[in-house]
Structure formats: C-alpha cells, structure tokens
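1. this one's structure only:
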C-alpha cells in the first residue's frame, strides 16, 4: 500500500515466541517453491507460507491456509492481531502471511509489488534474524530492521534486499487489508467490465 512515506516503525513487540518457532523449523519446512518459481526477484529466498493468495481472479481473490499454518499460527496469529489492533482498523483480512528467508549471500533485486492486491493491503515486516551486513533498500535509501520491532513498508516504492553476511536473514511478513479496502474490493467485484468497440 502507498502509505505516503517509505517506512513506518510500528514499535517494539514481543516476537521471541514466533522467532523461536521459526528458527527451529526443520529444513524441509522451507521447501515450498511457489514464491521462488513465480517471482524471479525471490530466486534467492526460501519460504514457509502460512496464509496466501496469488491474487488470481482479482478482485474476487481466494485466500488459503497453507502448510505453514499448523507450524506458525499459534504464535503468529496473536502477534499479527496485536499489531493490527495497535495501528489499523480491526475487522479486515490477512491475505498473506509468510516466513521468508534470504539466504546468506543472496539478493532480492529492486522491484515494486505491482499486483492490485498489494495496493489494498498494509505490508508488515517482523524481523526474525538478521546480521550487520543486511541492507533493505527502499526508495533509494538503506534501512536496517531491528529485532523485536515491527515495520510497515511502502511496497509501491522500489525496494531491494542484499544479505552480504554469513547467516540467513529471516523476516515474517504479512499483508493486512483493512475493512474500508475490503469494501472497495467488494464493489470492484460487483462492477461489470464494460465492453469497448474498436
């Protein structure tokens, strides 16, 4: 969502329970290839998808619980709900929630999140692990994300990530669509597409 600034620091949160779960996941839990195969910029990443939509059928999208739900929900859901209650109108929908790992030495190339669903949702980042050589570049400026905090990024701006460190960078990311935006989506879904004549 375009939040009129590159990044908002949402403050300090108790993330240790979620971090402990994510950091002790077995290697096979990171095996979902969808994001890596679908989005070229995520080639150097691994994912545990908890809730996801690929946006097909927009604006009548399907949001599904994925394999990561059983692994992460007990600790992730309370944290997401707390962040939402503190900063956003309640009553919306989480359309994506994923633990994303950028492997040591990996890069996520500069891009914007262009699907319409990304215009409607707040994109929240919760750092799980990082190192001093990770750089998140947003609108041409480098940022460091601190553990124990949450951030909203403006994903309509160009952004990239580089991990020049020797350990993986892991972030829990979720997209929250507030009630007003859900209503806009519903109206779009009910609006017939007018035909044009050449």
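-> It's in. The shown structure was predicted, so the numbers you read here are calculated from the model rather than taken from an experiment.

2. okay, CA-based contacts and neighbour counts for the rest of this
-> Fine.

3. so residue 53 makes contact with residue 59?
-> No. Counting by CA atoms under 8 Å, residue 53 stays clear of residue 59, with 11.3 Å between them.

4. give me the buried positions along the strand or helix carrying residue 81.
-> For residue 81, the element it lies in under DSSP states H and E is helix 69-87. Within helix 69-87, the residues scored as buried using 16 or more other CA atoms under 10 Å are 69, 71, 72, 73, 75, 76, 79, 80, 83, 84.

5. quick check: the last one vs residue 111, distance?
-> Here the criterion is CA to CA, to the nearest Å. By it, residue 84 lies 26 Å from residue 111.

6. quick check: buried residues in the host helix or strand of residue 108?
-> Under the criterion of DSSP H and E, residue 108 resides in strand 107-111. Using 16+ other CA under 10 Å as the test for burial, strand 107-111 gives 107, 108, 109, 110.

7. residue 24 - how many residues pack around it?
-> 8 (other CA atoms under 10 Å).

8. one more: residue 25?
-> Residue 25 has 13 nearby residues by other CA under 10 Å.

9. now it, what's its secondary structure?
-> Three-state call for residue 25 (DSSP: H, G, I helix; E, B strand; the rest coil): coil.

10. buried stuff in stretch 4-20?
-> 6, 7, 10, 15, 18, 19.

11. the helices in the chain, which residues?
-> 16-23, 34-38, 69-87, 116-120, 179-190 (DSSP state H).

12. JSON lines for those helices, including distance to residue 143?
-> JSON lines is the format used below for those (distance: least, CA to CA, whole Å):
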{"stretch": "helix 16-23", "distance to residue 143": "21"}
{"stretch": "helix 34-38", "distance to residue 143": "23"}
{"stretch": "helix 69-87", "distance to residue 143": "21"}
{"stretch": "helix 116-120", "distance to residue 143": "21"}
{"stretch": "helix 179-190", "distance to residue 143": "28"}
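
13. check it against this one:
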C-alpha cells in the first residue's frame, strides 16, 4: 500500500481547466531528460529553482521560487496552498497522444526519503497507462495521487488528447504524516523497509539479483541502492 494511493482530496475539474487554459499558449519546455521518453513530454513551471516558467529542473533540497505564472492562476494557487507543507518544484506536465515515458526511477522520491511527489490530473483519458512498480494507476481529473517514484514507473498515452497533470513536489512534515496515515500509509512497513535497506547482506542479495536482470532499470536501481548505503 505504500507504493501509491489516492489522497483524501478532490479538486474542481472546471476550475483546474480554466487555469490550464491560461497556460496553453505559453512556451512549454521539452523535458530535459530526453533519453527517458519517446514523443512529446513538455512542462511549464509554477515554482522553479530560477523562478522562470521554462526551468523544469527538480532536485530535492534545492531552493525554489514561485514563477509569475502562478500569480495568474488563482485556483492552482488555492490547490497548492491547501497542501500544508513546504513546496519544491511545481509544474504542469503534458504528454501528447502516442508518447511514452520509459520505465525509470527517480532518486529520493519515496516518502521515507523525506520528500514526496503528488499528481493532480487536469486533462486525461482512459487510454493513459500510468504504471508504478507493475501496477496501473487509474487517475481521474481532480483527484490527488501519491506514488513512490523511486520505484520503477512509466507512462504511455494511447489516447487522442494530451495528458496534463499538475505535479507538486513537497517536503514531508507532521501534516503530511497525518494525511498519509489517513490514506493508508503503513509507517511500520516503512520502518521495516528502512531496516532492510541498511542491512548489508540483504542489500548485497538485491544487487546480485538486479545484476542478473541486466537492464537499464536494474542498473538504475543498483545505483540507487549503492548511493543509499553511503
């Protein structure tokens, strides 16, 4: 259950779309990590390291600034304000029909790392496959989802319209602990997983199994396991 779940919030789809419309004619930037996708995966920032809308970089622990665009999107600002913790990168991410985000992992984006990423779908369709750790998440407009993106994940838009999400990176705090507990997050399981991470014998076994797989995703996970042991 700790891999992903829907949070107990639901936002107004019409208001989300109205703010999205203010952004569609602006300069959206190709996602910087082009090896991770095929097709068109673009972003525009509401909060970024430089404060510019074209700055899509997201690094846990960096300093972030609201962009001028956020001031024009009052409902986005209301949604963001309702998430009662410190915010890092905040972006709109658009994936065009026929585009695929390849299976990959993101460093330090599990809740136990102290950071977490939320997805709020604004525009989507039933033919979007959002896969996290081999599970297909069915996200609907206005919902708010957490997933542990340090696990293997991918997205394929097999529909006819762009899939556009509001994506909010946050720092864990007491408020988020309470909300996650309400949503079904198991803190005992988190402790167990943390202790396994720190067990050198268990980690060595995991790395051996991943080396046998000999895939790009397996190699990324090996790097992640080794960096967490430093």
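-> Sure thing, it's come through. Bear in mind that the values here come from a model prediction, so they are computed numbers and not experimental data.

14. rewinding a little: for the strand holding residue 108 of structure 1, give me every contacting residue.
-> 41, 42, 43, 44, 102, 157, 158, 159, 160, 161, 162, 163 (CA atoms under 8 Å, 6 or more residues apart in numbering).

15. what's it aligned against in structure 2?
-> Using TM-score structural alignment, strand 107-111 of structure 1 lines up with residues 100-104 of structure 2.

16. ok, residue 152 of structure 1 - contacts?
-> Applying CA under 8 Å, 6+ apart, the residues near residue 152 of structure 1 are 7, 8, 9, 10, 122, 123, 124, 125.

17. test my guess that the fifth one contacts residue 176.
-> Read that as residue 122 of structure 1. Yes. In this structure, residue 122 of structure 1 is within contact of residue 176 by CA under 8 Å, at 5.1 Å.

18. mind checking the SS state of the residue with the largest distance to the centre of structure 2?
-> Computed with CA atoms, centre = their mean, the maximum C-alpha offset from the centroid of structure 2 is found at residue 201, amounting to 30.5 Å. Under three-state DSSP, residue 201 of structure 2 falls in the helix class.

19. so where do the strands sit in structure 2?
-> 4-10, 29-30, 37-38, 41-48, 65-66, 87-95, 100-104, 115-123, 128-132, 135-137, 143-147, 153-157, 163-171 (DSSP state E).

20. in CSV: these, plus distance to residue 208 of structure 2.
-> Shown next, in CSV, are the strands of structure 2 (distance: least, CA to CA, whole Å):
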stretch, distance to residue 208 of structure 2
strand 4-10, 26
strand 29-30, 36
strand 37-38, 28
strand 41-48, 34
strand 65-66, 42
strand 87-95, 35
strand 100-104, 19
strand 115-123, 28
strand 128-132, 23
strand 135-137, 24
strand 143-147, 26
strand 153-157, 21
strand 163-171, 32
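
21. which among those strands is found nearest to residue 181 of structure 2?
-> strand 4-10 (10.0 Å; CA to CA).

22. average offset between that closest one and structure 1?
-> By mean CA distance after the TM-score superposition for structure 1, the fitted strand 4-10 of structure 2 averages 1.8 Å away from its aligned residues in structure 1.

23. show me what that strand is packed up against.
-> strand 143-147, helix 174-183 (3 or more CA pairs under 8 Å, 6 or more residues apart in numbering; DSSP states H and E).

24. need those in TSV with distance to residue 209 of structure 2, can you?
-> TSV is the format used below for the helices and strands packed on strand 4-10 of structure 2 (distance: least, CA to CA, whole Å):
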stretch	distance to residue 209 of structure 2
strand 143-147	24
helix 174-183	31
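
25. rewinding a little: now, among the buried residues of strand 107-111 of structure 1, which is nearest to residue 172 of structure 1?
-> residue 108 (15.7 Å).

26. quick one: residue 146 of structure 2 and residue 92 of structure 2, what's the gap?
-> For residue 146 of structure 2 relative to residue 92 of structure 2 (CA to CA), the value is 16 Å.

27. re the thing from before, now find how far off-centre the strand holding residue 108 of structure 1 is within its chain.
-> 15 Å (CA atoms, centre = their mean, to the nearest Å).

28. so what touches stretch 14-27 of structure 2?
-> By CA under 8 Å, 6+ apart, stretch 14-27 of structure 2 touches 44, 54, 69, 72, 73, 74, 75, 76, 122, 123, 142.

29. let's see it at 6 Å
-> residue 73 (CA atoms under 6 Å, 6 or more residues apart in numbering).

30. again, but for stretch 178-194 of structure 2
-> So stretch 178-194 of structure 2 is in contact with 2, 7, going by CA under 6 Å, 6+ apart.

31. where does it end up in structure 1?
-> Against structure 1, stretch 178-194 of structure 2 falls on no residues (TM-score structural alignment).

32. first to last residue in that stretch, what's the distance?
-> Stretch 178-194 of structure 2 end-to-end distance (CA to CA) = 20 Å.

33. equivalent analysis for stretch 5-19 of structure 1, please.
-> 28 Å.

34. go on, stretch 193-207 of structure 2?
-> Per CA to CA, stretch 193-207 of structure 2 runs 16 Å from first to last residue.
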